[in-house]
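J.: Kindly return the folded structure for what I paste below:
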Amino acid sequence: MSKARLMIVEDDPDISNMLRIYFNGQGYDVDLAQRGSEALEKTRQVMPHLIVLDIMLPDIDGYEVCRTLRTNTRTSHIPVIFLTQKDERSDKLQGLELGADDYITKPFDIEELKLRVQNAIARAERESLTDPQSGLPAGRLIEDQLRRLIRQKGWAFMDLRINYFDAFKDVYGFIAANDVLRFAGMLLGEVVDTLGTANDFIGHAGGDNFVIMTSETTAGEIRQQLKTRFNEEVQSHYNFMDRQQGFMMAPDDSGKMEKSPLMSLAVGLVSPSTHTFADIREITEIAAEERRLDAAASNG
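T.: You can find the predicted model right below:
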């Protein structure tokens, strides 16, 4: 499993650097932000598994940062632990009402904070809220979003899968494979941010399988740009020889080495104008079939 990613939002450099050093030593990837606006921008670029958020910030306060995270479809699932000087009951209640997962008061016990971070991340994964590798919404959150989607108009659903991912993992290993999943999640976020809206949803259904829920009007362009950019940019994950020859040698089921194409992205796209759906199961099944047809067409 890849390292969990923390974002520390704290304008006191002594505290933020201390937390970065400590949590790096505990095996976390740690990113720092000194301002609320910086935290929101960084969260859009790379999804953290958890945010430790100071309430008193120089631009917008932590309450506003949390409110913005909770009202954005793509960040509403991220666990937030408030870190503050305040110890008033009303302040704690305000944070919890906004959807914060926990609250710790300065000066704090670093071991206690570590346990709260561990518990919040474990709870999110146990409840199928987030994927442990990408930090993106997973199982139950995807289902909840689909149930909302099917009652609306003008939506589109995309089922995305990375072709030849397993062969890449067999040859290059788990760490390199996790880097590809992280790259894919970041790419989905970039393209949807550019062409879609803040209400669009990106989920990680598990393994090499992702989903996007967006509007019917933008879905086609998002699909095309994702396929083009992924197929080009994923090549940086291969060594020079594999890139140059356009394939790699990978073991088949019997262990015999054979040519395997470089990874590419297959995307199945469905919407109410292309199909009729009775329930969310039909949305996912038909989209998966469209994705398999897309993969077959690419291979052909």
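J.: can we go C-alpha only for contacts and neighbour counts from here?
T.: OK.
J.: State which strand of the chain is the longest.
T.: strand 155-163 (DSSP state E).
J.: and after that strand, which helix or strand comes next?
T.: Where DSSP states H and E defines the elements, the next helix or strand beyond strand 155-163 is helix 165-172.
J.: Next, the buried residues of that following helix.
T.: Buried residues in helix 165-172, counted by 16 or more other C-alpha atoms under 10 Å: Phe165, Asp166, Ala167, Phe168, Lys169.
J.: quick one, what contacts the first one?
T.: When contacts are counted by C-alpha atoms under 8 Å, 6 or more residues apart in numbering, Phe165 touches Ala177, Asp208, Met263.
J.: how near is it to Asp208?
T.: 7 Å (C-alpha to C-alpha, to the nearest Å).
J.: go on, the last one?
T.: Relative to Asp208, Lys169 is positioned 11 Å away (criterion: C-alpha to C-alpha).
J.: Name the nearest residue to Leu265, ignoring sequence neighbours.
T.: Ile162 (4.8 Å; C-alpha to C-alpha, 6 or more residues apart in numbering).
J.: The one you found touches Asn209, doesn't it?
T.: Yes - using C-alpha atoms under 8 Å, Ile162 makes contact with Asn209 at a distance of 7.0 Å.
J.: To compare against the first, here's the next sequence to fold:
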Amino acid sequence: MQARLDKNEVFALAYADLDHFKPFNDKYGFSRGDEVIRITGRLVLNIVKNKQHKNSFVGHIGGDDFISIMDLNLIEETSIEIIDNFDRIISTFYDNDDRVRGHIESCDRHGLLKSFDIMSISIGITDTKVGNFPHYGEITERASEMKKYAKQFKGSCYRIDRR
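T.: Below is the predicted model of the structure:
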């Protein structure tokens, strides 16, 4: 990514994060949580590489966070496809009763029992045309800001930096 920034190449960066992953992991265990991470990684990788085989990149930052880099003209369409496919498969990781209810009961970060919706995916998108990013950390931070903004909306969604 830094080499592309140094060459002033135009590209887009998407930062994806799973919503309600921690409560899912707490309720169903690390094994099922790890499988969600693996499937999500494969899903993102396959869709990005099918849309743009060359000059694209997918990375697992850690936990339930992923980034993808690709051409600006493909990033929105790709994000929509990721969301559609994620939403289609994620409920299969839940027990039938939770699937029917549309939520699980689990403790929040403060130890209080709460209701959490079925997992969704939030994607924040930025690109090299909306700002000057001398260092890859800056463009990654901007995409992360957009991801945090996307997480404010219920369900899977993406938000694009249009500053």
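J.: Any idea what the TM-score is?
T.: Scored against TM-score structural alignment, normalised by the length of structure 2, the superposed chains reach a TM-score of 0.88; 154 aligned residues with a C-alpha RMSD of 1.4 Å.
J.: circling back to that earlier point, can you tell me which of the contacts of Phe165 of structure 1 are buried?
T.: Counted by 16+ other C-alpha under 10 Å, those give Ala177, Asp208, Met263 as buried.
J.: Secondary structure and distance to Ser215 of structure 1 added to these, as a markdown table?
T.: A markdown table is the format used below for those (DSSP: H, G, I helix; E, B strand; the rest coil; distance: C-alpha to C-alpha, whole Å):
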| residue | secondary structure | distance to Ser215 of structure 1 |
| --- | --- | --- |
| Ala177 | helix | 30 |
| Asp208 | coil | 23 |
| Met263 | coil | 27 |
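J.: thought Arg44 of structure 1 was touching Leu188?
T.: No - Arg44 of structure 1 is not in contact with Leu188 according to C-alpha under 8 Å; the separation is 10.7 Å.
J.: Tell me which of those two has more neighbours.
T.: Neighbour totals were compared for Arg44 of structure 1 and Leu188, and Leu188 leads with 22 against 16 (other C-alpha atoms under 10 Å).
J.: which residues touch the equivalent of that one over in structure 2?
T.: Residue correspondence to structure 2 (TM-score structural alignment): Leu188 of structure 1 is matched to Val44. By C-alpha under 8 Å, 6+ apart, the residues touching Val44 of structure 2 are Val58, Ile82.
J.: before we move on, which element is Val44 of structure 2 in?
T.: helix 30-51.
J.: now the angle between helix 21-28 and that helix, please.
T.: 140 degrees (axes from the mean of the first three to the mean of the last three C-alpha atoms, to 10 degrees).
J.: mind listing what's buried in helix 30-51 of structure 2?
T.: Neighbour-count burial for helix 30-51 of structure 2 [16+ other C-alpha under 10 Å]: Gly33, Val36, Ile37, Thr40, Gly41, Leu43, Val44, Leu45, Ile47, Val48, Lys49, Lys51.
J.: ok, average deviation of that helix from structure 1?
T.: When structure 1 is superposed, helix 30-51 of structure 2 averages 0.8 Å from its matched positions, counting by mean C-alpha distance after the TM-score superposition for structure 1.
J.: Now do that helix and strand 12-19, the angle between them.
T.: 160 degrees.
J.: after helix 30-51 of structure 2 comes which helix or strand?
T.: Beyond helix 30-51 of structure 2 toward the C-terminal end (DSSP H and E), the next one is strand 57-62.
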